[in-house]
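A.B. asks: Next input, structure requested:
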Amino acid sequence: MKNLYLTQDNLRKFIESALLEDVGTGDHSTLAALPNGTKGSAKLLIKEDGIIAGLELAKHIFQYYDPELEVEMLLKDGDLVKKGDIGLIVNGLAASILTTERLVLNCMQRMSAIATKTHRLASIISHTKTKLLDTRKTTPNFRMLEKWAVSIGGGENHRFALYDMIMLKDNHVDFAGGISEAIKATQSYLKRKHLDLKIEVETRNLEEVRLVIETGGVDFVMLDNMDCDTIREAVALIDGKFLTEASGGITEETIKDIAECGVDFISVGALTHHVKSMDISLKAM
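C.D. replies: So this is what the prediction gives:
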């Protein structure tokens, strides 16, 4: 799945909800300080090197709030930026610019940080066949934008939510009574419900990998918290029968070695849950 969640309706709902949270009954600071009808311009100033993300969203926010705002895009999402670059210029009612400023910055600062981290990790493993995946370890009500940022940074989106793929994690397996039991129950459920969903199973050791191979009927095998020797052995055992995903505590220091073990995917929760926002500001011109 790539960006199926990025619909005009989903963007509109997000912007509506975010503005309701931030503006409420009115931006009284702006309403009090500015004479009615004051016009102005502002520039989006990049204050840190990285990958820019959220410019397209910023334009949506500005023009959703005030369709008469004019947005001049000077960069595009995914561009490599350096301190001092200007991302866009917005012209129109100064009140509209001020009221939407913080929402634009909150989104872009976090999205750019995620895109930057994703780009850095994806670059480290670009010499291998391994693709970088995100996870569901996202900020509630902000997942759409965080996953969008991962794709802008050069990563790939894993399942978006609980409804679009089966992932049998360790607790599913333990509650179900074992790997085989969990897989067979899942296959029966999907058939009964007439659902066509991919199945991934988390494994913690080579014995569980062998059980998945014996049981069959899945699409992905997750190799969780395994060292490189174990991963290489697991990949050899699977021998292309299923796609493989390494996961669990993977860092910038370890990702290259893990990718070189031959896995198809590496998932990194830290792409979305452990980033420091990029320094970006909106300055009146």
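
A.B. asks: C-alpha only now, for contacts and for neighbours.
C.D. replies: Fine.

A.B. asks: Which strand or helix spans the closest residue to V23 other than its chain neighbours?
C.D. replies: Leaving aside its chain neighbours, V23 sits nearest to T99 (7.3 Å; criterion: CA to CA, 6 or more residues apart in numbering). Per DSSP states H and E: T99 is located in helix 94-124.

A.B. asks: Show the subsequent helix or strand relative to that helix.
C.D. replies: Toward the C-terminus from helix 94-124 - assigned by DSSP H and E - lies strand 131-133.

A.B. asks: tell me which element V201 falls in.
C.D. replies: strand 199-203.

A.B. asks: which helices and strands does that strand pack with?
C.D. replies: Strand 199-203 is packed against strand 166-168, strand 220-224, with contacts defined by 3 or more CA pairs under 8 Å, 6 or more residues apart in numbering; DSSP states H and E.

A.B. asks: I'd like the ones you listed written out as CSV, with mean neighbour count added.
C.D. replies: Putting the helices and strands packed on strand 199-203 into CSV (neighbours: other CA atoms under 10 Å) gives the following:
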stretch, mean neighbour count
strand 166-168, 20
strand 220-224, 23
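
A.B. asks: Would you convert the ones you listed into CSV that also reports distance to I15?
C.D. replies: Formatted as CSV, those follow (distance: least, CA to CA, whole Å):
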stretch, distance to I15
strand 166-168, 30
strand 220-224, 35
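
A.B. asks: closest one to Q187 among the ones you listed?
C.D. replies: Shortest distance between Q187 and the helices and strands packed on strand 199-203, using CA to CA, is found for strand 166-168: 10.1 Å.

A.B. asks: before we go on, could you also do this sequence so I can check it against the first one:
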Amino acid sequence: MIGLALDPLAKRALVEDLGDIGDLTSAITVPPGSGSARLVARTDGVLSGTSVAEAVVRAVDPALEVTWSFSDGDAFHAGASLAEFSGQARSVLTAERTALNFLGRLSAVATRTAHLVGLIEGTGARIADTRKTTPGLRALEKEAVRHGGGVNHRFGLHDAILVKDNHIALAGGVEQVFTRLAARTGHMVQVEVEVDTLAQLSELLALDHARIGQGLPPVVHAVLLDNMGPDLIARGVAQVRAHPAPVIVEVSGGVDVETVRGLAEAGPDIISIGALTHSAGCLDFGLDI
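C.D. replies: Down below sits the predicted model:
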């Protein structure tokens, strides 16, 4: 799916730079002829975005070539030469900024993810993204999370059910939400419910426990413990592990480099972090002629 969308995405990005006229500076100052340039990392990181960078190059000039020395998911150090761009010199310059913008953004997501994955190594927990992505770049940013060693949460509102606190409030409570879920969801739809307190968690698990006791399939596949500290998470995990059906435990809220290890050691399966994508920043790359 990403592959089918790359070319139009690259073209839209280039329109922002080139408008209807093109690269005025290169057209006026650079004579026709071939040239090459090295893509150089200015900082340490993890690479992501090679496919969309290549789409930019194709859109500018199909005759341009990119030869990669690193692949998506590879770690690199400052000063590393990651790729070589070769072809018409004007085309190399025209493609430069848009390609580097994509690479910088996506590699920053992969790098941030890899850092957090490293911080919880050995705990058994996994780092996941959220829907807090740049509009139009969700598929690429979620791919970058995978390049950094993380896992993807749902891709949108369409592919799984995640009942959040506002849904519970508007529905009238946990029991009302559960009743509607039990009546409307089938075996092909994954259901996760966010809880703000252990009392809500107990109520939710009790409702599903009773259903299982009647010989019916469980409704809830995962619970999200929102904005809880390690002690509460550990107690919540213990409740879930005692449940008669397997339930994934996700935690979210208040997660950063200082807190992530303690949260992971409390025993959840997943730690979801919006900052993987919404606050990743941009890595610094240069294209050196």
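
A.B. asks: Need the TM-score from the superposition.
C.D. replies: In this superposition the chains share a TM-score of 0.91, using TM-score structural alignment, normalised by the length of structure 1; 275 aligned residues with a CA RMSD of 1.6 Å.

A.B. asks: rewinding a little: out of the helices and strands packed on strand 199-203 of structure 1, nearest to R159 of structure 1?
C.D. replies: Within these, the stretch nearest R159 of structure 1 is strand 166-168; the backing value is 8.9 Å (CA to CA).

A.B. asks: and whatever helix or strand comes next after that closest one, which stretch of structure 2?
C.D. replies: The helix or strand immediately downstream of strand 166-168 of structure 1 is helix 170-176, counting by DSSP H and E. Alignment of helix 170-176 of structure 1 against structure 2: residues 165-171, by TM-score structural alignment.

A.B. asks: who's in contact with that stretch?
C.D. replies: Stretch 165-171 of structure 2 has contacts (CA atoms under 8 Å, 6 or more residues apart in numbering) with 174, 176-177, 194-196.

A.B. asks: can you list the residues you listed in CSV and add neighbour count and distance to V66 of structure 2?
C.D. replies: Shown next, in CSV, are those (neighbours: other CA atoms under 10 Å; distance: CA to CA, whole Å):
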residue, neighbour count, distance to V66 of structure 2
V174, 21, 54
Q176, 14, 56
V177, 18, 52
E194, 23, 45
V195, 23, 48
D196, 14, 49
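
A.B. asks: how far away is K82 of structure 1 from D49 of structure 1?
C.D. replies: Using CA to CA, to the nearest Å, one obtains 4 Å as the distance from K82 of structure 1 to D49 of structure 1.

A.B. asks: Pull the number of nearby residues for the counterpart of D77 of structure 1 in structure 2.
C.D. replies: Alignment note (TM-score structural alignment): D77 of structure 1 maps to D72 of structure 2. Neighbour count for D72 of structure 2, taken as other CA atoms under 10 Å: 20.

A.B. asks: how about D72 of structure 2, secondary structure?
C.D. replies: When classified by DSSP: H, G, I helix; E, B strand; the rest coil, D72 of structure 2 comes out as coil.

A.B. asks: coming back round to it: in the helix holding T99 of structure 1, what counts as buried?
C.D. replies: In terms of neighbour count (16 or more other CA atoms under 10 Å), helix 94-124 of structure 1 has its buried residues at 94-101, 103-105, 107-122.

A.B. asks: which residues of structure 2 does it align to?
C.D. replies: Using TM-score structural alignment, helix 94-124 of structure 1 pairs with 89-119 in structure 2.

A.B. asks: with structure 1 superposed, average distance for that stretch?
C.D. replies: Compared with structure 1 after fitting, stretch 89-119 of structure 2 deviates on average by 1.1 Å (mean CA distance after the TM-score superposition for structure 1).

A.B. asks: what about the counterpart of I270 of structure 2 in structure 1, how many residues close to it?
C.D. replies: Counting by TM-score structural alignment, I270 of structure 2 corresponds to F265 in structure 1. Neighbours of F265 of structure 1 under the rule other CA under 10 Å: 22.

A.B. asks: contacting residues for F265 of structure 1?
C.D. replies: Shown in contact with F265 of structure 1 (CA under 8 Å, 6+ apart): 130-133, 243-246, 259.

A.B. asks: who wins for most neighbours among those residues?
C.D. replies: For the contacts of F265 of structure 1, the largest number of neighbours (other CA under 10 Å) sits with A246, at 31 neighbours.

A.B. asks: I'd like the distance between that residue and T254 of structure 1.
C.D. replies: Remark: distance between A246 of structure 1 and T254 of structure 1 (CA to CA) = 11 Å.

A.B. asks: Could you do D264 of structure 1 as well?
C.D. replies: Using CA to CA, D264 of structure 1 is found at 16 Å from T254 of structure 1.

A.B. asks: So which of the two has more stuff around it?
C.D. replies: Set D264 of structure 1 next to T254 and count neighbours by other CA under 10 Å: D264 wins out with 19 against 11.
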